[in-house]
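[1] This is the structure alone, sequence omitted:
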């Protein structure tokens, strides 16, 4: 990736320029049997649409805070990069009462109602399906995002030194996040083309770094696995082989 990259959004742009067709995020949910693979280009398209939703429909921008009450999931990864693209501060598991926007999954809808601002619900169902009906107090992400634009430009340039991510009680700017992701990538032995399988959650920096930022910073890709404890050992070994995994974080 480029040494001049200073935000996660910069890392994604560099990945697009290097090889837009290669896989970036492959997601498994071993509770449902779901498998989703997103190339750099497809992932970036989801990020652009979500960033347009955040900026245009939710009227959020630099200085605002988005609370993500979501597990490790490919759509969570999209929201993390979309928030970086807009310049809002994203808090993984953050207090919804203090957030300008809350993004909740099926298991956190009640908690998210503490947010007095905009609320978005994700079904986290296979294929990104919508809810049968939008949960009370929420807009359905799967309904709102498809009509958003495929290209994104922030109204205000993103400040790399502004708070970008809060996870595990630690706040990092875009510059700090990218620097730490590079350190993590080196410690994991990641390089361009590396394929890291992560079974860790997004509840702390280690999980979100191995499950997104470190592979992105290295020019590699991630196989993100939810409910991995439900997978039999022989099936796990088969996945490692079939997905051409080079490194694991379990």
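    Happy to help now that I have it. Not measured: the values here are computed from a predicted model.
[2] going forward, measure contacts between C-alpha atoms and count neighbours the same way
    Noted.
[3] Distance check, the residue nearest the centre of the chain against residue 246.
    For the chain, the residue nearest the mean C-alpha position is residue 77 (1.1 Å; CA atoms, centre = their mean). From residue 77 across to residue 246, the span is 21 Å (CA to CA, to the nearest Å).
[4] do the same with residue 128
    Residue 128 is 28 Å from residue 246, where distance means CA to CA.
[5] now residue 108
    To residue 246, residue 108 is 34 Å away according to CA to CA.
[6] residues in contact with residue 47?
    By CA atoms under 8 Å, 6 or more residues apart in numbering, residue 47 lies in contact with 78, 79, 81, 82.
[7] ok, so of those, who is nearest residue 217?
    residue 81 (12.6 Å; CA to CA).
[8] Surely the closest one and residue 8 touch.
    Yes. In this structure, residue 81 is within contact of residue 8 by CA atoms under 8 Å, at 6.4 Å.
[9] longest helix of the protein?
    helix 174-188 (DSSP state H).
[10] Residue 37 falls within a helix, correct?
    No. Using DSSP: H, G, I helix; E, B strand; the rest coil, the assignment for residue 37 is strand, not a helix.
[11] Compute the number of surrounding residues for it.
    Applying other CA atoms under 10 Å, we find 17 other residues in the vicinity of residue 37.
[12] That one: what's it in contact with?
    23, 24, 25, 26, 27.
[13] what about the third one, neighbour count?
    Burial of residue 25 is recorded as 28 neighbouring residues (other CA under 10 Å).
[14] you'd agree it is up against residue 41?
    No. Counting by CA under 8 Å, residue 25 does not reach residue 41; the two are 10.9 Å apart.
[15] Please compare the first structure with the one that follows:
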């Protein structure tokens, strides 16, 4: 199976309606809660867009220059559903997905495929004034379907995250969940960044690998952390 199917299928079978990712941005007051099935739908839309518009397939190298955000989770899961290889260095990527703050960095890398830019807007507003050839994620992704089926199987040995294969990435996520003491019944409050490949494993994949749920805080107001943990019934903190 793809890495995305490996992570999401058990969660969807167990309880598709339960909250899987709850996202806060204390700088904007934003709170968005995604169930397992809604997370899967966003990942599927992203996978369909990447395959149909960007020709992303097994082994295509992709760099993700995005903060820890619910849309970043959709991007990563969508990319892996296509069989993409997520790399750390944008210079090594055929496609780069980035936010507006890192658009210049993405363009300077001159990826052979192109650049997809995300506004990360809570209401789905796209970016304006983008250079020719840059794909606006918010505009394009909504045109694609909520279900995704790969055209061909993605081997367990295909590269998925840095030097790790699909199988190795899934194993690393399970191992880190054990080391971080995250279990299936946990609700994990996290302020961790996903700016490195290790950060993605610890902050996102370890939670999904054991079927836990994530409360991710961006620009955290530390004065709200204790009350938020209680309100969200969190049992672990990263």
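    Sure, I can see it. No experiment lies behind these values; they were computed from the predicted model shown.
[16] still on that earlier bit, nearest to residue 66 of the first structure, of the contacts of residue 47 of the first structure?
    Set against residue 66 of the first structure, the nearest of these by CA to CA is residue 79 (9.6 Å).
[17] What's the match for residue 138 of the first structure in the second structure?
    Under the alignment (TM-score structural alignment), residue 138 of the first structure maps onto residue 134 of the second structure.
[18] ok, and the closest non-adjacent residue to its match?
    Excluding its sequence neighbours, the residue lying closest to residue 134 of the second structure (CA to CA, 6 or more residues apart in numbering) is residue 115, at 5.2 Å.
[19] For the helix or strand encompassing the one you found, enumerate the helices and strands it packs against.
    Assigned by DSSP states H and E, residue 115 of the second structure belongs to strand 114-118. Counting contacts by 3 or more CA pairs under 8 Å, 6 or more residues apart in numbering; DSSP states H and E, strand 114-118 of the second structure is packed against strand 95-99, helix 103-109, strand 135-136, helix 137-141.
[20] Of those, which is nearest residue 205 of the second structure?
    Counting by CA to CA, residue 205 of the second structure lies closest to strand 95-99 out of those; the figure is 18.8 Å.
[21] what residue of the first structure takes the place of residue 122 of the second structure?
    Looks like residue 122 of the second structure aligns to residue 126 there (TM-score structural alignment).
[22] Next, work out how far apart its match and residue 211 of the first structure are.
    According to CA to CA, residue 126 of the first structure and residue 211 of the first structure sit 19 Å apart.
[23] Look at these two and report which has more neighbours.
    For residue 126 of the first structure versus residue 211, neighbours defined as other CA under 10 Å are more numerous around residue 211 (29 against 14).
[24] contacting residues for that one?
    Applying CA under 8 Å, 6+ apart, the residues near residue 211 of the first structure are 72, 197, 198, 199, 200, 201, 202, 222, 223, 224.
[25] Keep only these that are still in contact in the second structure, please.
    Retained contacts for the contacts of residue 211 of the first structure in the second structure, judged by both residues aligned by TM-score structural alignment, their matches' CA atoms under 8 Å, are 198, 200, 201, 202.
[26] looking at it, the second one is touching residue 207, isn't it?
    I take that to be residue 200 of the first structure. Yes. Assessed by CA under 8 Å, residue 200 of the first structure is found in contact with residue 207 at 5.0 Å.
[27] how much space is there between the spatially closest residue to residue 82 of the second structure that is not a sequence neighbour and residue 37 of the second structure?
    Of all residues not flanking residue 82 of the second structure in the chain, residue 57 sits nearest, at 5.3 Å (CA to CA, 6+ apart). Residue 57 of the second structure sits 23 Å away from residue 37 of the second structure, going by CA to CA.
[28] Read off where stretch 54-68 of the second structure ends up in the first structure.
    Taking TM-score structural alignment, stretch 54-68 of the second structure hits residues 58-72 over in the first structure.
[29] For the matching stretch, measure first residue to last.
    Start-to-end span of stretch 58-72 of the first structure (CA to CA) is 23 Å.
[30] What are the contacting residues of it?
    Applying CA under 8 Å, 6+ apart, the contact partners of stretch 58-72 of the first structure are 54-55, 76, 83, 86-96, 99-105, 108, 112, 118, 156, 158, 200-203, 208, 211, 224, 226.
[31] hmm, try it at 7 Å
    Defining contact as CA atoms under 7 Å, 6 or more residues apart in numbering, one finds that stretch 58-72 of the first structure is touched by 54-55, 76, 86-96, 99-105, 108, 118, 201-202, 226.
[32] can you count the residues close to the residue nearest to residue 90 of the second structure when sequence neighbours are not counted?
    Distances taken as CA to CA, 6+ apart place residue 63 nearest to residue 90 of the second structure, at 5.4 Å, with adjacent residues excluded. Using other CA under 10 Å, residue 63 of the second structure has 26 neighbouring residues.
[33] Now do the same for residue 63 of the second structure: helix, strand or coil?
    Recorded secondary structure, residue 63 of the second structure: strand (three-state DSSP).
[34] Where is the longest helix in the second structure?
    Per DSSP H, the second structure has its longest helix at helix 36-54.
[35] what's the angle between it and strand 95-99?
    Direction vectors for helix 36-54 of the second structure and strand 95-99, defined by axes from the mean of the first three to the mean of the last three CA atoms, to 10 degrees, enclose an angle of 130 degrees.
[36] Report the mean deviation for helix 36-54 of the second structure after fitting onto the first structure.
    Taking mean CA distance after the TM-score superposition for the first structure, the mean distance separating helix 36-54 of the second structure from the aligned residues in the first structure is 0.5 Å.
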